[in-house]
Each structure stands twice: as C-alpha cells, then as structure tokens.
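J.: need a 3D model of the following:
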Amino acid sequence: MTMAGAINAGMRAAMERDPKVLLMGEDIGALGGVFRVTDGLHKDFGDSRVMDTPLAESGIVGTAIGMAMRDYRSVIEIQFDGFIFPAYDQITTQLAKMHYRSRGAITLPIVIRVPFAGGIGAVEHHSESPEALFAHTAGLRLVSPATPQDAYDLIQQAIACPDPVMFFEPKARYWDKGEVDVSRVKAQLDQPDGEALATAEMAKARVAREGADVTLVAYGPTVRLALQAAELASAEGTEVEVIDLRSISPLDSDTVVASAKRTGRVIVVHEAPTSFGSGAELSARVTEQAFFHLHAPVLRVGGFHTPYPGAKFEHDYLPNLDRVLDAVDRVMAH
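T.: Predicted structure coming up:
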C-alpha cells in the first residue's frame, strides 16, 4: 500500500468496527480530500458518517468535542498544517483540558489528522511543522507514522485511544509504498483490553536500523532520510542506529536513552525549526539520563528559525543527506 492508502484502509477498518466513528473535514466527502486520503469512504458510509464541513477549523474541532461528549469518535482532517491555527484555541484550551478539568468524568476520543511538513513544492501556509506547539500542551498525544505499516496501525490505535490524538501525516510520504500486515493491529484491538494495549503500543518508538556508533533519531518525514544517511555512513565504516520515535508526545525516552548509552553519540533530525523544538526536548532528556555515557554533545539537524520559505528554496531549508552526514562526522570526531 501507499501511506495514503494505508491511512484510508485503517480508517475504513475502524469505521467497520465501531459505528460511532465519524469523519469530518473540508472536502473529505465526494472529493476524497485534497490528497484523496478519504477516497471512497463517503460512497460506502454515507453523509452521516463522512461529513464535509464549512471552511471553519475552530467550528470543526468544537463540533467534534460536543460529539465526543455524546460518545462519538470523530476523526477530523485539517486540510493543511498551516490551516490548523484557527482551531488552536479549541485544541489547546478545550480539547486538551476537558478530561483534567472534569476530574476524569469526560473523555474526548478525537483524532485530528494533520498533513504536515514540506517537500511537495507548495505555497505559503501549506508546509508547516507545528508539532512542538502542541507537544507543549499537556493532555494531547502526538504521533507521526513513517511507513505504510505504521500508518495503518497508528490510525486505528489513535481512534481506539480514549485521549485526544493529533495524527501528523508526512504529506511528502503519502505515495511511499510498503508491505502492510492488516492482521497485526486487528488482533490487538480484538482483545478485551484492546483499547489499553493500543494506547500503550502507540507511544513506543521502534529501532528501524541497528548500529553501534551513532544513534540517529527521527520521526515522520525524516525517518527515510535517516535510513539513507545510515546506509551511506555504513559504507564509510560508521554504523548508525536509527530510531523512529513514532510518538512525539509522550516521548519514548527509554528507547532513545538505552540506545544513547550503547553508542555514546546522538543526533536528532526533524523538519521543524531546531529552536525550542522537539529535538531540544529529546536532547535535554538524553543529556540528563545518559550524560556519563556520551562521547559528544547531542546534535540537532532541522529547519531554521525562519518562516518556511517559498517552494523554490524549500530544499535549502529542509534537512538533507549532507547536513545529516556532517553531523555524523562531527559526533564521530569526539
């Protein structure tokens, strides 16, 4: 499957499993969404479960909150990452806080799908990486798949989770293809405690490639880049371990720290600006928990502290092989 197809298939499976799972968003119905991720679902499930909405992100999230309080599970599509900010107030002051504010009496099992990051030559406001803004907000879970298999599994685990989940989809990877085992997550969710198992599994990082010299941490759109860099470094004698975080919040610090203690060198790669980003948080945790095992400072490779540039210059802004391999050389110099 492609990643887009895997997300589509995962949502279809969740809708077949639970009649209270609904989809909402701009142009997700007959059109199938801008990226066609919801293609065919309106035809098969109808207007009452796949709903086109007005161009009002705050209203979409607010409606989903009300529906969640009536036991529905809404999966919202924010058409592009840069369009999420009109809904920022609803997400951070209502969605993230209602469970805490009600002392656990209210749960809001809502998934917000956010096509994010760059690499597609889009215009302004269509290539943002705003994940750190939401990771800073307690009460939200943030995940990002890097493969079709993870996309298929994570979207179903996110829908099953009782907490609000922001599902960051790397839009430049929508057309990447990979094998997908559809039985794995089904077996998990069919168990009596499937919801709890799904929530726990969703928060775990995976070791995408083993190595002994450097730990390279990535998520979403930069995992493929990290694997490519690891292959090139291996040809020059440096074995790089690649960790796919999968979950941005909560962070699976244990997996990263365990790898850091083995390799003694850590690099974090993401498309978002490195200033005040998720890489900075991860760097702090590794330094706090594995300081005496490190041979070099934790390095970060990411976007710059500027607005996302026009399409003509985005490849100068985004992390690339040269920048990642330069970071590998620098940590190996210690």
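J.: only C-alpha atoms from now on, for both contacts and neighbour counts.
T.: Will do.
J.: buried ones in the longest helix along the chain, by neighbour count?
T.: Taking DSSP state H as the criterion, the chain has its longest helix at helix 3-17. Neighbour-count burial for helix 3-17 flags 3-15 (criterion: 16 or more other CA atoms under 10 Å).
J.: hmm, who's touching that helix?
T.: With contact meaning CA atoms under 8 Å, 6 or more residues apart in numbering, helix 3-17 is reached by 21-22, 35-39, 41, 147-149, 151-153, 155-156, 159, 173-178, 180.
J.: and for comparison, fold this next one:
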Amino acid sequence: MSARELTYVKAFNEGLRQVMRADDDVFVAGEDVAGYGGVFHMFDGLLDEFGPRRVVDTPISESALVGMGVGAAVRGLRPVVDLMFMDFLGVCMDQVVNQAAKMKFMFGGELSVPLTITTASGAGLGAAAQHSQSLEAWLAHVPGLKVVMPATPYDAKGLTVAAVRDDNPVVIMLNKLLLGAKGPVPEETYAVPLGTAATVRPGSDVTVIALGRMVTEALAAAEELAADGIDAEVIDPRTVQPLDSETLVASVRRTNRVMVVHEAVTFSGIGAEIAAQIQDEAFDYLDAPVLRVGAPFSPVPFSPVLEKQYVPDRARIAAGCRRLIERRAA
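T.: As a prediction, the model looks like this:
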C-alpha cells in the first residue's frame, strides 16, 4: 500500500468517502453534516460528491436521528449518523441501548443493524462539562454495541471502513484534540479489524495500555522514561468492545507491570475492566498491582487551567510507570 501523510480528520473523511463510493446503500445524516460539513468538518466535500439524498442535514433531535438510523439499517441501508458531541448520547440512549443494540437479539439473529454512529469525544478545547466527556464505558457495557477509539490517522480511516462494513451497530469515538494530528495513511481502501489491539511501542519493563488520545501521551512518556533506562511497552486497544484481551495479557506476562490510562473518569472506567481481566488471566505474572490513570471524579472543568490538570498527560503517565518500577524494586 502506498502511504502519504493525512490529518486524522481527513483520514476519517477519506475512509468514509471510499466506502460510500463502493456501496450506494451507505449514507450520512446528522446536524449540519451536509452544507457545513459537520461541526468539526469531518464530512467536508461529501455533499458535493454524493448529493442531498446521501448526505442529509437533520433537525436538532438526536433521538429522532438515531431512531431514523436504526430504521434505515434494519431495512437494508448502511446509515452513518453523526452526534456532534459524545455528551449528546444522553438524549438518545433509548435508541442506542434498547433499539440498535437489542434488535438482532430480539429477532433471533435474523435481523442485521449495520448502523454506524460517529461522535466527537474528549476534553481540551475549553468546551466545558456538557461537551467534553469520554463515555466509552457507558457503551462498552451494552451487549450488541461495538465501540472504537482511533488514536492515529491510519486507524481513523481503517476503523471507519471496518465499522461501516460491519453488520452490527458501531460507535466511532473521534477525539477532538486529535483531529489535526498527521500520520501516514495509505491511499487504497483498507480496514482495521475490530477487536485487534496494536503494539505501538515494544518494551520490556512495563506495559502502558492507553486509549484514544492517551496513546500520544503514553508514547511521549515512554521516550522520557527511556532516557532513564525504563523500557515501556505501549499498547493501543483500538476498540474497547470487542476488547483484544489476549494481546493485553500477553504483554503483561512479558513486562510483569501494567498501567491503564484513559481520558475518562477513573471510577468505573474501562481501566477497571481491563484491570479485572489482567487479574484473572495474568495475576501470577504481576510484580505490582495494576495501576489506573484517568480523570478525577468530577465534571470536566471549563477553566483552561483546571482542565489541563483534569486530563491525564505524559507527566502523570511517566510518574506512574516510575512508581511501578520502584514498587517492584522494593
């Protein structure tokens, strides 16, 4: 595959554009996705290429939007519906949890629901408590849903292609602070299989399992730690449902120490589930307890100073790794 650099948002756009070209049943709907291209311009240019029948602006009603998507999916189309901010899931949770996620089960597996929900997640833009959350733990708890969290432009394209092709409802969480990040992206259409983690940096002393934008912070922390002789392995789950536990556990068995870091609130976050699975599968290999790093139990602050303290960063990740190493040495 030939590769060139694209931004995260343009990689997403390209992946969606390619599956729309390949399949006339794929269409996009959401608030301001057509003429404006979406609040973060994720859908720029799609209206010009595919027209108003396949790129549709909708009223400001998330429950109606997702409900329409469920209906279209069960009738054989492949809708991609956009929720501007992940926080707006609260308005349409019945449609997501009780309709999209349950349909296949309630019809004995005879029904497919190829619905893709895209949404922007994460803090860092000063957007305050109702526009800055990371709610992957809500969704991963619901049988029937798949949840993906691309951390790179390559994955933003490949996971989008896989999600739209999937016959089950998938939520794509696009991190707002990653939208302008650049990286190599092949021009050809490709899919990143859902449920496959990536080892983005091999290491031998400690495993850092990082979700979404925290992969960037974990890699920066790993470089800082390397200067002190600590070799950190960084694993990106890429999807939290399904979760590639096999890759995570295999890494922990090699390094004997593990930290899980995510932008969401630490309490009842995905880190707790990962820690429990490591406890089940790799307890005898651990030289220190599993460490979780996440946000405090508080709404996201509006103040830029407080928000910076709220979101985990490379310094907190590096400090946690040092604590794990010191605890083993003791």
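J.: TM-score for these two?
T.: The TM-score (TM-score structural alignment, normalised by the length of structure 2) is 0.96; 321 aligned residues with a CA RMSD of 1.0 Å.
J.: of the contacts of helix 3-17 of structure 1, just the buried ones, ChimeraX syntax please.
T.: Burial among the contacts of helix 3-17 of structure 1 is assessed by 16+ other CA under 10 Å; the matching ChimeraX selection reads:
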select :21,22,35,36,37,38,39,41,147,148,149,151,152,153,155,156,159,173,174,177,180
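J.: quick one, helices of the stretch 151-300 of structure 1?
T.: 183-189, 194-202, 223-235, 253-263, 278-290 (DSSP state H, counting those that start in this stretch).
J.: let's have those in TSV, adding distance to Arg300 of structure 1 and mean neighbour count.
T.: Output for the helices of the stretch 151-300 of structure 1, formatted as TSV (distance: least, CA to CA, whole Å; neighbours: other CA atoms under 10 Å):
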stretch	distance to Arg300 of structure 1	mean neighbour count
helix 183-189	33	15
helix 194-202	24	18
helix 223-235	12	19
helix 253-263	14	20
helix 278-290	6	18
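J.: Gln90 of structure 1 is nearest to which of the ones you listed?
T.: helix 278-290 (22.3 Å; CA to CA).
J.: aligned counterpart of Ala14 of structure 1 in structure 2, please.
T.: Under the alignment (TM-score structural alignment), Ala14 of structure 1 pairs with Val19 of structure 2.
J.: pick out the residue nearest the middle of structure 1.
T.: The structure's structure 1 has its C-alpha centroid closest to Ser144; by CA atoms, centre = their mean the separation is 1.6 Å.
J.: what residue of structure 2 matches up with that one?
T.: Match for Ser144 of structure 1 (TM-score structural alignment): Met149.
J.: swap in Leu321 of structure 1?
T.: Checking TM-score structural alignment: Leu321 of structure 1 goes with Arg314.
J.: now swap in Tyr219 of structure 1 and tell me
T.: By TM-score structural alignment, Tyr219 of structure 1 lines up with Leu211.
J.: ditto for Gly303 of structure 1
T.: Match for Gly303 of structure 1 (TM-score structural alignment): Ala295.
J.: that match and Asp313 touch, don't they?
T.: No: Ala295 of structure 2 is beyond contact range of Asp313, at 10.2 Å (criterion: CA atoms under 8 Å).
J.: re the thing from before, neighbours around the match of Tyr219 of structure 1, how many?
T.: Using other CA atoms under 10 Å, Leu211 of structure 2 has 26 neighbouring residues.
J.: in space, what's closest to it - neighbours in sequence excluded?
T.: Residue nearest to Leu211 of structure 2 in three dimensions, not counting chain neighbours: His262, with 5.3 Å by CA to CA, 6 or more residues apart in numbering.
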